[in-house]
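Q: here is the input, now give the coordinates:
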Amino acid sequence: MSSIPKCTEVVAAEKEESNGDQDAFPYKITKVDAEVNKELLKYFTGERTGFVQVGPKKWFLPSGYEREAAKYYNFRVKPDDIFVVTFPRSGTTWMQEMVWLLENDLNYEKAAETHLKRRFPFLEYSSILHKKTKEEFLRENTHDEEKYQAVQNMDYPAWKIFDELPGRRFIKTHLPFSLLPQNLLQVGCKVIYLARNPKDVAVSFYHFSRSSRTLGYVGDFPRFWNYFERNLQLWAPYWEHIKEGWSRRNEENLLFLFYEDINKVISSAASKKVSNFLGKKYSDSEYETLAEHLDIENFRRNKSVNLDNIKGLGVLISGEEGFVRNGKCGGWKDYFDEELNARADRWIDENLKDTDLKFPGLN
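A: Alright, predicted model coming up:
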């Protein structure tokens, strides 16, 4: 795998690519209402400029997205690419690890040696890390050249990394289908869409938003849910995201999965289903070994999938929950009181009434 370019190259690349061809992007990008934006910046301290909404569905994204929107939309897809597409905190990392291992002959040794973020880069991460937040990380790491360089490289554009990678590319994204290349499912590549019920997603996203300084959430969970329900969270609207995936579930190159279903049958059935979709086949014992590797207790201790590598850079806040939490279904029950749960149920029912989409074991 190609190494990440040095910091001087990163700066040059940012200058070169910052004026992407927005004419090639079909949607209007507008700033969030000024008063709403002011409030959001107070509670989401990782973003320093503000938030934008994209197209008629008003996809909610940070200011940095506008700079690279066309790059994602016009990203050159290859027939042997593999995408994992999810709304955040839907089992993304777990699915990435499963997919990479299935496609690489269950090479656990290589997986352990190379962090997942290098094996399976995050397409739009360079839009998420605000430049001023990055400057803070740089100042905090000036005493250590290696750490300083690591921070400098953090927001090197993944679409540029993918252009440099030889062989099969593994691509993670939280962008919805309408903001991704429109030929994504026609060129032959494989796309796995993983969906998780909104209550568990919100709880997991809340903890991650508190722990990551790139997001820097400083409020409580009820306030977080309020923003989530109002589509004022990154990559929202949640329902539009899920419904776009659901509407394409019968296309040949898309595998739509519910986190709740595969979480229940992680022993081997889930791996077999993904394996069959990818055209790979292993023995029953190999699937069982993979299931053990992906078991939440082992997964939580797996340094090549956790974010321990950036914790030392000051990106994660000590004392908050880890990147890989408990992985269980129904953990939302510890966060919703009776009133908030009733409100959430009304919101869910309203958004499900005109669709045959049903989450396993939501209530």
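
Q: all contacts plus neighbour counts: C-alpha atoms, from now on.
A: OK.

Q: buried ones in stretch 276-285?
A: By 16 or more other Cα atoms under 10 Å, the buried positions in stretch 276-285 come out as 277-278.

Q: what's the end-to-end length of that stretch?
A: Terminal residues of stretch 276-285 are spaced 16 Å apart (Cα to Cα, to the nearest Å).

Q: tell me how many other residues crowd residue 104.
A: Neighbourhood size, residue 104 [other Cα atoms under 10 Å]: 12.

Q: and for the one 4 residues further on?
A: Using other Cα under 10 Å, residue 108 has 13 other residues around it.

Q: could you do residue 71 as well?
A: Neighbours of residue 71 under the rule other Cα under 10 Å: 24.

Q: can I assume it is in contact with residue 157?
A: No - between residue 71 and residue 157 there is no contact under Cα atoms under 8 Å: 9.6 Å.

Q: from the contact counts, what lies against the host helix or strand of residue 287?
A: Taking DSSP states H and E as the definition, residue 287 sits inside helix 284-294. Applying 3 or more Cα pairs under 8 Å, 6 or more residues apart in numbering; DSSP states H and E, we find helix 284-294 packed against helix 92-103, helix 269-278.

Q: second chain to compare with the first, below:
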Amino acid sequence: MAITKLNQSQSSNGAQNEQQLSKDCDELLSTLPKERGQRTPNLYFYQGFWCQPKEIQAIMSVQRNFIAQDSDIILATIPKSGTTWLKAISYAIVNRYNFPVQNDHPLLSSNPHELVPFLEYKLYADNNIPDFSTFPSPRLVATHVPFSALPESVKRSGCRVVYLARNPFDTFVSIWHYLGKLRPESLGPLPLEEAFDAYCRGVIGYGPYWDHLLGYWNESLEKTGKVLFLRYEEMKQDANAQLKRLAEFLGFPFSIEEEKGGLVENISNLCSFQTLKDLVVNKHGKGAIFADSENKDLFRKGKVGDWINYLTPVMAERLTNIMNEKLSGSNLSFSVL
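A: Below is the predicted model:
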């Protein structure tokens, strides 16, 4: 089976992000509510969530052009909630017959974002229309868009959607650190307090966070065979159990022989945060998502509860109250420490 890697990337330069837009996207932006962005000059409120201009253009193209197949697997997350990890383990599970867990595994030389490309960044970015004829089956792709904004073919087809959620406290801290790495100097530094206020108001890429969560959560309850909802904290607590759950959902369950042979543990170790972080491609490589971004910036701590070192008690109380209100009645909750 061929390894599919794409090199088209979206620039992280704020000025470029609002240039070179198609006419229809440019006209659309003029009609949308906007707020100051944290990586680009502005974020725009599009179809119920906040996005950067070039992301909106790509999402429009995805919605128009992507035709889902029943065998497709869509990995969905909000930024900085374990996306790289989910891509790695899903790729290893689905491709384990073609790429056994050994010294020459593709994950040891390629960043997970190269092996499982984003629809709105790699595949449909910059007016590209991808050629899926080179993709092996099942096609494994990823997205940050809310469930409501997925192409209609995804919702109607038999394809599977996996959503990984992380507690809102650690997600915010991870986003803040990451945006600080990508933010152009022309926009100045990104104060924690300013970023936190925007987050709490829902003005964050692909936010509001709670709406993003609930969209996939509710679908997972209504369509158990269609959408699998995973929690980052549960994966950290018992990775092997969650790997088996994921493999079962994807239609690639582990056999008794594989489990006895230690394959689940081997995949878990191959895809662990520390293993991936220490690889040459992730320590020194560039462009896994954005052309001028460092792969190492995708790996910080990967811990549960690190937020306590950044948020004051007042900030924590504010976010707690917001999440309690927004998730009320949903039976959705998170471990935060």
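
Q: ok, which stretches of the stretch 51-200 of structure 2 are strands?
A: 73-76, 140-143, 160-165 (DSSP state E, counting those that start in this stretch).

Q: residue range for the second one in structure 1?
A: On the basis of TM-score structural alignment, strand 140-143 of structure 2 is assigned to residues 170-173 in structure 1.

Q: now do the longest one
A: Here strand 160-165 of structure 2 aligns to structure 1 at residues 190-195, judged by TM-score structural alignment.

Q: how much does the matching stretch stray from structure 2?
A: When structure 2 is overlaid, stretch 190-195 of structure 1 sits 0.9 Å from its aligned residues on average, using mean Cα distance after the TM-score superposition for structure 1.

Q: can you give the contact residues for that stretch?
A: Outside of stretch 190-195 of structure 1, the residues within contact range by Cα atoms under 8 Å, 6 or more residues apart in numbering are 80-87, 90-92, 185, 242, 245, 253-259, 278.

Q: just the buried ones among the residues you listed, please.
A: Counted by 16+ other Cα under 10 Å, the contacts of stretch 190-195 of structure 1 give 81-87, 90-92, 185, 242, 245, 253-259, 278 as buried.

Q: got the contact list for the residue lying closest to residue 251 of structure 1 once chain neighbours are set aside?
A: Closest residue in space to residue 251 of structure 1, ignoring its immediate chain neighbours: residue 185 at 7.6 Å, by Cα to Cα, 6 or more residues apart in numbering. Residues near residue 185 of structure 1 by Cα under 8 Å, 6+ apart: 191, 251-254.

Q: ditto for residue 262 of structure 1
A: Residues in contact with residue 262 of structure 1 (Cα under 8 Å, 6+ apart) are 269-270.

Q: same check, this time on residue 259 of structure 1
A: Listed by Cα under 8 Å, 6+ apart, the contact set of residue 259 of structure 1 reads 90-91, 194-196.

Q: kindly report the same for residue 15 of structure 1.
A: Neighbour list for residue 15 of structure 1: empty [criterion: Cα under 8 Å, 6+ apart].

Q: next, count neighbours for the counterpart of residue 43 of structure 2 in structure 1.
A: The alignment partner of residue 43 of structure 2 in structure 1, by TM-score structural alignment, is residue 51. Neighbour count of residue 51 of structure 1, defined by other Cα under 10 Å: 26.

Q: one more: residue 107 of structure 1?
A: Applying other Cα under 10 Å, we find 12 residues neighbouring residue 107 of structure 1.

Q: want to throw the contacts of residue 259 of structure 1 into TSV with distance to residue 215 of structure 1?
A: Formatted as TSV, these follow (distance: Cα to Cα, whole Å):
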residue	distance to residue 215 of structure 1
90	17
91	19
194	22
195	22
196	21
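
Q: tell me the one of those nearest residue 310 of structure 1?
A: For those, the residue nearest residue 310 of structure 1 by Cα to Cα is residue 91; the value is 20.0 Å.

Q: show me what the closest one lines up with in structure 2.
A: Under the alignment by TM-score structural alignment, residue 91 of structure 1 pairs with residue 82 in structure 2.

Q: swap in residue 353 of structure 1?
A: With TM-score structural alignment as the matching criterion, the partner of residue 353 of structure 1 in structure 2 is residue 328.

Q: sec struct for that match, please.
A: With DSSP: H, G, I helix; E, B strand; the rest coil as the basis, residue 328 of structure 2 sits in coil.

Q: what's the burial count for it?
A: Per other Cα under 10 Å, the neighbour tally for residue 328 of structure 2 reads 11.

Q: hmm, back to that, so which of the helices and strands packed on helix 284-294 of structure 1 is the most packed in?
A: Here the criterion is mean neighbour count by mean count of other Cα atoms under 10 Å, and of these the winner is helix 92-103, at a mean of 20.

Q: and for that one, what are the contacting residues?
A: Defining contact as Cα under 8 Å, 6+ apart, one finds that helix 92-103 of structure 1 is touched by 84-86, 107-108, 111, 116, 119-120, 170, 172, 194, 271, 274-275, 278, 280, 290, 294, 305.

Q: between strand 190-195 and that helix, find me the angle.
A: On the basis of axes from the mean of the first three to the mean of the last three Cα atoms, to 10 degrees, helix 92-103 of structure 1 is oriented at 150 degrees to strand 190-195.
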